[in-house]
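>>> generate a structure from the sequence data that follows.
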Amino acid sequence: MAIRPYVLLSAAVSVDGRLDDTARERLVLSNRRDLDRVDRERAAADAILVGATTLRRDNPRLLVTSAERRARRIASGKPEHPLKVTVTGSAELDARGAFWHCGGEKLVFTVDGALSRVRRILGTLAGIVSTGPALDWPLLLDELGRRGVERLLVEGGGTIHTQLLAQNLADELHFVVAPLLVGEAAAPTFLAPAQYPGGSTARMKLLEARPIDDVVLLRYAPKIRS
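Purely as a prediction, here's the structure:
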């Protein structure tokens, strides 16, 4: 039986808990030093996962930026960039997005009802796996483990973070707070209401609290609660 990957959630939020504002251009919450820290996490990962909503909204490339880190990955026998993974239940994907046309291997997880449409949209741009009639996160993680993914970096969005935390599947959370106030009711939030393990009084273990210039990194172990 394959071992599931270590799941690391990564998010940057404003002081009022928003992942972005409602403007067309993405709101940059992290600073230069923190973005370099995220690049280190990408270089250490075997796969990077984002939801399809994040692909539509941000059009990310999800690459390792540092040439030195890419070279170290290659020297250690790894691909230059981690496997890129997305999840969709609706098949609302744009094959023209940057995600599909740079980096290395891509993988899409979907559901039975959207499988044929995903195949039609993407063709040979990515591997495609259905988890059944509904999105099955344990099955998804098992499949990544079978493919040799030992460390999975999850970069959003809020729905993905909510589901993984609610199902107690996240091993570590990197939560960066930026000194901004978005103040827009329609702006996306880090988490949605859900039944989280242990309820509202279960305290996650704090692993680290560290300022990085004008942002603060909080590292938590969500599975260790008191």
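>>> when you work out contacts or count neighbours from here on, use the C-alpha atoms and nothing else.
Will do.
>>> residues in contact with the longest strand belonging to the chain?
In the chain, assigned by DSSP state E, the strand with the most residues is strand 215-225. Contacts of strand 215-225 from elsewhere in the structure, counted by C-alpha atoms under 8 Å, 6 or more residues apart in numbering, are 30-31, 34, 165, 168-179, 198, 202-211.
>>> for the comparison step, fold the sequence that follows:
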Amino acid sequence: MIRPHVLLSVAVSVDGYIDDRGAERFPLSNAEDFDHVDRVRAESDAILVGAATIRRDNPRLLVNSAERRAARVAAGRPEHPVKVTVTGSGDLDPTLKFWHHGGDKVVYTTDAGHAPARAAVGELADVVPIGPAIDFGALLDDLGARGVDRLMVEGGGLIHTAFLTAGLADEIRMAVAPMLIGQATAPRFVNPAEFPGGPARRFHLEEVAKLGDVAVLRYFPKA
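Sure, this is the predicted structure:
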């Protein structure tokens, strides 16, 4: 079974936060970075976010550029990538934008979360149980079987942490915004965890790009 190439995409402040403690999403990126993220989405076969991110941000997760959508269709691909979410509990709100825009949706959940997830969004998405706990390797196997070659993971911190602790991330796209958040309880890119190789392990830095006042770093963790 060929698993997808997994790209983690994140925007962080200089001090490593992905948001502040406010109720509204804190704007870290700029217009140039948003456009670049849209291009990466258009190059992907599927986009994944955790259920907590859907509840907090109510995202649509679409390719915004009409030109990029048309190019996907001209190449025989769906207009938008498959949208994927992960929930252990099955607690999903079917009224949120995620479920009503774009094309196919897939929900990965636990055995216990399967029934509530199907009750909530079974008519809007394919709900797939993958064991007593979320098995991200099994998730990638299933996506690979569905023909997904490139998976873009857009968060949040629990999801990024899970992919990195399991050694499943092939690439990290990190946009660093020129600001400091400085709130100890604000969310970070990853949570404290035991990562493969520990702190002595260094990633391969493939590329650095300047998009306005944002620096975009491209790391290959497995290289």
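>>> now intersect the contacts of strand 215-225 of structure 1 with the strands, please.
Under the assignment DSSP E, the contacts of strand 215-225 of structure 1 contribute 172-178, 204-211 to strands.
>>> show me what contacts residue 83 of structure 1?
Residue 83 of structure 1 makes contact with 46, 47, 48, 104, 105, 106, 107 under the criterion C-alpha under 8 Å, 6+ apart.
>>> quick one, what contacts the residue nearest to it when sequence neighbours are not counted?
Excluding its sequence neighbours, the residue lying closest to residue 83 of structure 1 (C-alpha to C-alpha, 6 or more residues apart in numbering) is residue 47, at 4.4 Å. With contact taken as C-alpha under 8 Å, 6+ apart, residue 47 of structure 1 is in contact with 82, 83, 84, 85, 149, 151, 152, 153.
>>> let's see 6 Å
Contacts for residue 47 of structure 1 were tallied using C-alpha atoms under 6 Å, 6 or more residues apart in numbering; they are 82, 83, 84, 152.
>>> residue 119 of structure 1 matches what in structure 2?
Taking TM-score structural alignment as the criterion, the aligned counterpart of residue 119 of structure 1 in structure 2 is residue 118.
>>> sticking with residue 50 of structure 1, tell me its helix or strand.
strand 47-51 (DSSP states H and E).
>>> how much space between residue 42 of structure 2 and residue 179 of structure 2?
Remark: distance between residue 42 of structure 2 and residue 179 of structure 2 (C-alpha to C-alpha, to the nearest Å) = 28 Å.
>>> oh, I was asking about residue 87 of structure 2
Noted for residue 87 of structure 2: a distance of 32 Å to residue 179 of structure 2, by C-alpha to C-alpha.
>>> residues near residue 66 of structure 1, how many?
12 (other C-alpha atoms under 10 Å).
>>> where's it relative to residue 36 of structure 1, distance?
As for residue 66 of structure 1, its distance to residue 36 of structure 1 is 8 Å (criterion: C-alpha to C-alpha).
>>> go on, residue 22 of structure 1?
Noted for residue 22 of structure 1: a distance of 25 Å to residue 36 of structure 1, by C-alpha to C-alpha.
>>> any chance of the contacts of residue 83 of structure 1 in CSV, with distance to residue 2 of structure 1 too?
Compiled in CSV, the contacts of residue 83 of structure 1 are given as follows (distance: C-alpha to C-alpha, whole Å):
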residue, distance to residue 2 of structure 1
46, 15
47, 16
48, 19
104, 23
105, 20
106, 20
107, 18
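>>> and of those residues, the nearest to residue 186 of structure 1?
The shortest separation between residue 186 of structure 1 and any of those is 26.7 Å, and it belongs to residue 48 (by C-alpha to C-alpha).
>>> thinking again about what came up before, and of the contacts of residue 83 of structure 1, the nearest to residue 114 of structure 1?
residue 107 (14.8 Å).
>>> secondary structure class for the closest one?
strand (DSSP: H, G, I helix; E, B strand; the rest coil).
>>> before we move on, what about residue 153 of structure 1?
With three-state DSSP as the basis, residue 153 of structure 1 sits in strand.
>>> pretty sure it contacts residue 46?
No. With contacts defined as C-alpha atoms under 6 Å, residue 153 of structure 1 does not count as touching residue 46, sitting 8.0 Å away.
>>> which of those two has more neighbours?
Comparing residue 153 of structure 1 with residue 46 by other C-alpha under 10 Å, the one with more neighbours is residue 153, at 27 against 23.
>>> what residue in structure 2 is paired with that one?
In structure 2, the residue paired with residue 153 of structure 1 is residue 152, using TM-score structural alignment.
>>> any idea which helix is longest in structure 1?
Taking DSSP state H as the assignment, the helix of structure 1 that covers the most residues is helix 32-44.
>>> now the angle from that one to strand 215-225?
In terms of direction (axes from the mean of the first three to the mean of the last three C-alpha atoms, to 10 degrees), helix 32-44 of structure 1 departs from strand 215-225 by 40 degrees.
>>> mean per-residue distance, helix 32-44 of structure 1 versus structure 2.
On superposition with structure 2, the mean distance recorded for helix 32-44 of structure 1 (mean C-alpha distance after the TM-score superposition for structure 1) is 0.4 Å.
>>> what is the orientation angle of that helix with strand 172-178?
In this structure, helix 32-44 of structure 1 runs at an angle of 160 degrees to strand 172-178, with the same axes, to 10 degrees as the basis.
>>> quick one: helix 32-44 of structure 1 to strand 204-212, angle?
Counting by the same axes, to 10 degrees, helix 32-44 of structure 1 points 130 degrees away from the direction of strand 204-212.
>>> residues in contact with stretch 31-44 of structure 1?
Where contact means C-alpha under 6 Å, 6+ apart, the residues beyond stretch 31-44 of structure 1 that reach it are residue 64.
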